[in-house]
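S.K.: Sequence and predicted structure below; questions after.
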Amino acid sequence: MTFDPNAFLIILTGTLIAISCGLLGSFLILRNMAMIGDAISHAVLPGIVLAFFFSGQREGIAIIIGAGLLGILATIIIDYLSTKVKLQNDASIGVTFTWLFAIGIILITVFAGQIDLDQDCVLYGEIAYIPLDLIVTENNTILGPRVLWIAVINVILVLLYVGFMYKELKLTSFDKQFAQTIGFSTGFINLSLMGMVSYTTVSSFEAVGAILVLALLVVPPATAYILTKKLKPMLLLTILIGFLTSLVGYYLAYFIDGSIAGAMASVSGLFLLAAILYVTIQKRSIGKGIIMPAELKR
């Protein structure tokens, strides 16, 4: 098989997005907040509509800022409902994202005659178009795909964030009460994590679409969580699974001539199924005495 530069760009971009989403998603899994990504993907719609209304552009920093601010607002509302009102966490997420998403739909309807924007522009992307969306300078120098640069920036920011906040994220994810006792600002840490999730997901929507972003945010870290209960191996496994999801998903789409994003999301689900089967078989083997627990520890 000959080298295909377009395939390389798509796989590389998918891998980078999988890494940035997966690392943040790992901490969401540990905090029992896996569906916060789905909430943010819907809740940011009003911010995107208002940003587009004032800037007149479907892409760029204005859209990211508008969506990011709504993502943070959604986080604040969810946190308030769950901590102050004592509403269940899943109910808080459901109420918040449906309410904000409905406001976004209303805004689109109201501004329908003044702006060229609909739900498809906001929530769906196509990863196959990455090699076509190039950054070209005034001297006609091609700097590469725009979305690839965004994905690179996202990975760098996420790696810096996780590296700088690793101790705080780990402690607040496993023992929030103890973190508060020793003086950690759990509210700020949670808000910073949600802010990073908002930025990363929103900036990736246009490239790969909301469905694939949500899959990469939840499924690879969930798969890693099934296979290990230690944080660092979980993060490394999440990165590996994200890469394999992008690689295998692309070639699956190539051979079946189907959606690349859909194939990647499906492959991530297959990896999760494989992990579940592996752990189930291992537990049954232990129960039958085929594998002794002491041997597993070694």
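M.R.: Received the coordinates, thanks. Residues are numbered from 1 along each chain as shown.

S.K.: drop to CA atoms for contacts and neighbour counts, all remaining ones
M.R.: Fine.

S.K.: Which parts of the stretch 151-298 of the chain are helices?
M.R.: All helices of the stretch 151-298 of the chain, identified by DSSP state H, counting those that start in this stretch, fall at 176-181, 186-208, 210-227, 231-256, 260-287, 293-297.

S.K.: Nearest to L143, out of those helices?
M.R.: Among the helices of the stretch 151-298 of the chain, helix 186-208 comes nearest to L143, with 17.2 Å by Cα to Cα.

S.K.: Identify the residues contacting the closest one?
M.R.: Residues from elsewhere that reach helix 186-208 (Cα atoms under 8 Å, 6 or more residues apart in numbering): 14, 17, 20-21, 24, 37, 40-41, 64, 67-68, 71-72, 75-76, 122-127, 130, 147, 150-151, 154, 158, 168-169, 172, 176, 179-180, 210, 213-214, 261.

S.K.: another one to put next to it:
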Amino acid sequence: MALTAIFTAISCAVLGAFLVLRKMTMVGDAISHAVLPGIAIAYLLSQSRASLPMFLGAALVGVFATVVIEILSKKWKVQSDASIGMTFTTLFALGVVLITFWSDKVDLDQECVLYGEIAFVPFNTWSLAGQSMGPIALWSSGILLLIVLIYTFTGYKGLLMSSFNEDYAAVLGIGVGAWNLSLMSMVSVATVISFESVGAILVVALLVAPAATAYLISQKLKPMILLAALFGLSGSLLGYLISARFDTSIAGGIATMLGVQFALILAITQFTRTS
């Protein structure tokens, strides 16, 4: 469980650094709600709660949501927060309507769909050739971390320029729209993979809190990414250990420690600036 939380935390923290710079930190929250119709349709078509159909349905709608947000904010000049709010509320409401309308065919509850529980990670395993390979969430979070690191390393220049100055990046011939869409799609996939294991609330906390804490210390992208990953790692470990010690919610413990880290760094930075 701890390793799954750590992998997820680092993946979300790295992507969260770009979202903080772009002032789009609530995209993760939007996507975690917007994917509900995709999950409902995937279940109706497959009549299965298997991870793959659910993931494909959620991922497709998640990417669709990011495209809609991008078009609304960039092409049609709708404010980014309004674009995010309208997209996720509309899609989430559609998902609720679909589940209600197909209630005799779709044995799903929106709360169960949206909010995973990290404590259940060890029980959902997979096997290969009769050999148990361990929890699905551990593998998926590990693969996600590898993909995020490769994406960030190979696309660092494009992500850097499009995050700080889109006009200058366009002059240099960098495809700003393509980089924006790729980042939003990556966040969408990361959110879909993560919330099934750790829950939607913790995914949002991991996308926002470590990067926001790192931003208090450095506004340079590379140090900010490293610090965000460090805060995500430390918050996950501390939250897990405290939750295990006091037998409380693991996701709640991790999210709380992420908030405590932010409050401490904020207090320290404010004190050093005034002294």
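M.R.: Received the coordinates, thanks. The shown structure was predicted, so the numbers you read here are calculated from the model rather than taken from an experiment.

S.K.: now the helices of the stretch 151-298 of the first structure in a markdown table, with distance to A91 of the first structure?
M.R.: Converted to a markdown table, those look like this (distance: least, Cα to Cα, whole Å):
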| stretch | distance to A91 of the first structure |
| --- | --- |
| helix 176-181 | 21 |
| helix 186-208 | 18 |
| helix 210-227 | 19 |
| helix 231-256 | 28 |
| helix 260-287 | 25 |
| helix 293-297 | 39 |
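
S.K.: out of the ones you listed, which comes closest to A7 of the first structure?
M.R.: helix 231-256 (7.8 Å).

S.K.: Check the mean deviation of the closest one from the second structure.
M.R.: Comparing helix 231-256 of the first structure with its match in the second structure after superposition yields a mean distance of 1.1 Å (mean Cα distance after the TM-score superposition for the first structure).

S.K.: what does that helix correspond to over in the second structure?
M.R.: Mapping helix 231-256 of the first structure onto the second structure (TM-score structural alignment) gives residues 221-246.

S.K.: Just tell me which of the helices of the stretch 151-298 of the first structure ends up closest to I115 of the first structure.
M.R.: helix 186-208 (18.1 Å).

S.K.: wait, which of the helices of the stretch 151-298 of the first structure is closest to L100 of the first structure?
M.R.: From these, taking Cα to Cα, the stretch that ends up closest is helix 186-208, at 14.4 Å.

S.K.: once the two are aligned, what's the mean deviation for that closest one against the second structure?
M.R.: Helix 186-208 of the first structure versus its aligned partner: 0.9 Å mean (mean Cα distance after the TM-score superposition for the first structure).

S.K.: Can you state the residues of the second structure onto which that helix aligns?
M.R.: Aligned by TM-score structural alignment, helix 186-208 of the first structure falls on residues 176-198 of the second structure.

S.K.: so how far is the matching stretch off the chain centroid?
M.R.: 7 Å (Cα atoms, centre = their mean, to the nearest Å).

S.K.: repeat for stretch 118-134 of the first structure
M.R.: Put simply, stretch 118-134 of the first structure sits 16 Å off its chain's centre (Cα atoms, centre = their mean).

S.K.: do stretch 259-266 of the second structure as well
M.R.: 20 Å.
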